[in-house]
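>>> all I have is the shape, not the residue letters:
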């Protein structure tokens, strides 16, 4: 029991940083998810719409799955309701008939325009514990770790 407790309680600094980062991320994701839920929306589906916009409006389903960290099978489960709601459309790939491409619709873009500002404001309120210089510093440090 003491051997296991050592790895749980006596954390070296890198492990402390890791678990604090995980816990902080969970808090921020919870703020965002509560907003989406209150609007009757699903955060994972919104993330798909955001990723589509970041990539110019169109992506392969496999690339979308990779970007949001789900399997190719799970991306289909997320895409179907978005398509049924008219927020995305599936089109044949221009050069490979076996593939499709996902495109955000005007309705999907309008949904983001209506809701992203308030969602981003709620996240910003949670981050008000840091001043602007600290936010820039945190961003630089996180990018440094991510890109290593």
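Cool, got the structure. Since this is a predicted model, take the numbers as computed values, not measurements.
>>> going forward, measure contacts and count neighbours with C-alpha atoms only.
Will do.
>>> quick one, strands of the protein?
58-59, 88-92, 100-104 (DSSP state E).
>>> ok, structure two:
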């Protein structure tokens, strides 16, 4: 939803006459959070797609694998990335063909699978992550460190953490 499509305070006050529990500030704050997240995500993803040919799903998958050098099961990976098992299966096939991941039988019983980054995948992430974190840091420079910490606290509170 673009900012010009956000309801005005006056529109929300009019709706409040029908449903008194509506709080205009709450609605506008939530929509502003959503818009800011979409804008930030679009700017970050455009660089990842342009410079590294990474989709959001592939990038998230590679980050989770990077965080689990010992390997992770495909079902746990799907859960952490937030996609269906079928989606992760297709993505892993592509990543395996390109040499970035290795899917192997688990040593305990040979029935389950374990996924981990290959040395090529680890090298790729070492190339991608530092400039990615720098871009994110630059985006957040609009806020002081104290404001960033307060934003983290507020967002976690809002999420119920």
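Done, it's in. None of these values were measured; they are calculated from a predicted model.
>>> how alike are these chains, TM-score-wise?
Once superposed, chain against chain, the TM-score is 0.83 (TM-score structural alignment, normalised by the length of structure 1); 142 aligned residues with a Cα RMSD of 2.1 Å.
>>> distance to residue 49 of structure 1 and mean neighbour count added to the strands of structure 1, as a markdown table?
Listed next are the strands of structure 1 as a markdown table, based on distance: least, Cα to Cα, whole Å; neighbours: other Cα atoms under 10 Å:
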| stretch | distance to residue 49 of structure 1 | mean neighbour count |
| --- | --- | --- |
| strand 58-59 | 10 | 22 |
| strand 88-92 | 8 | 18 |
| strand 100-104 | 7 | 21 |
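>>> out of those strands, nearest to residue 139 of structure 1?
Proximity to residue 139 of structure 1 (Cα to Cα) singles out strand 58-59 among the strands of structure 1, at 26.7 Å.
>>> re the thing from before, can I get the strands of structure 1 in a markdown table with distance to residue 25 of structure 1?
A markdown table is the format used below for the strands of structure 1 (distance: least, Cα to Cα, whole Å):
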| stretch | distance to residue 25 of structure 1 |
| --- | --- |
| strand 58-59 | 26 |
| strand 88-92 | 28 |
| strand 100-104 | 27 |
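>>> please name the residues that touch the residue sitting nearest the centre point of structure 1.
Central residue of structure 1 (Cα atoms, centre = their mean): residue 47, 5.0 Å from the mean position. Counting by Cα atoms under 8 Å, 6 or more residues apart in numbering, residue 47 of structure 1 makes contact with residue 68.
>>> that one pairs with which position in structure 2?
Residue pairing (TM-score structural alignment): residue 47 of structure 1 is matched to residue 60 of structure 2.
>>> that match and residue 143 of structure 2, how far apart?
25 Å (Cα to Cα, to the nearest Å).
>>> same deal with residue 118 of structure 2?
37 Å.
>>> can you give me the helices in structure 2?
Applying DSSP state H to structure 2 gives helices spanning 9-18, 24-52, 56-67, 74-81, 85-97, 119-140, 145-159.
>>> and of those, who's closest to residue 110 of structure 2?
The nearest among the helices of structure 2, by Cα to Cα, is helix 74-81 at 14.3 Å.
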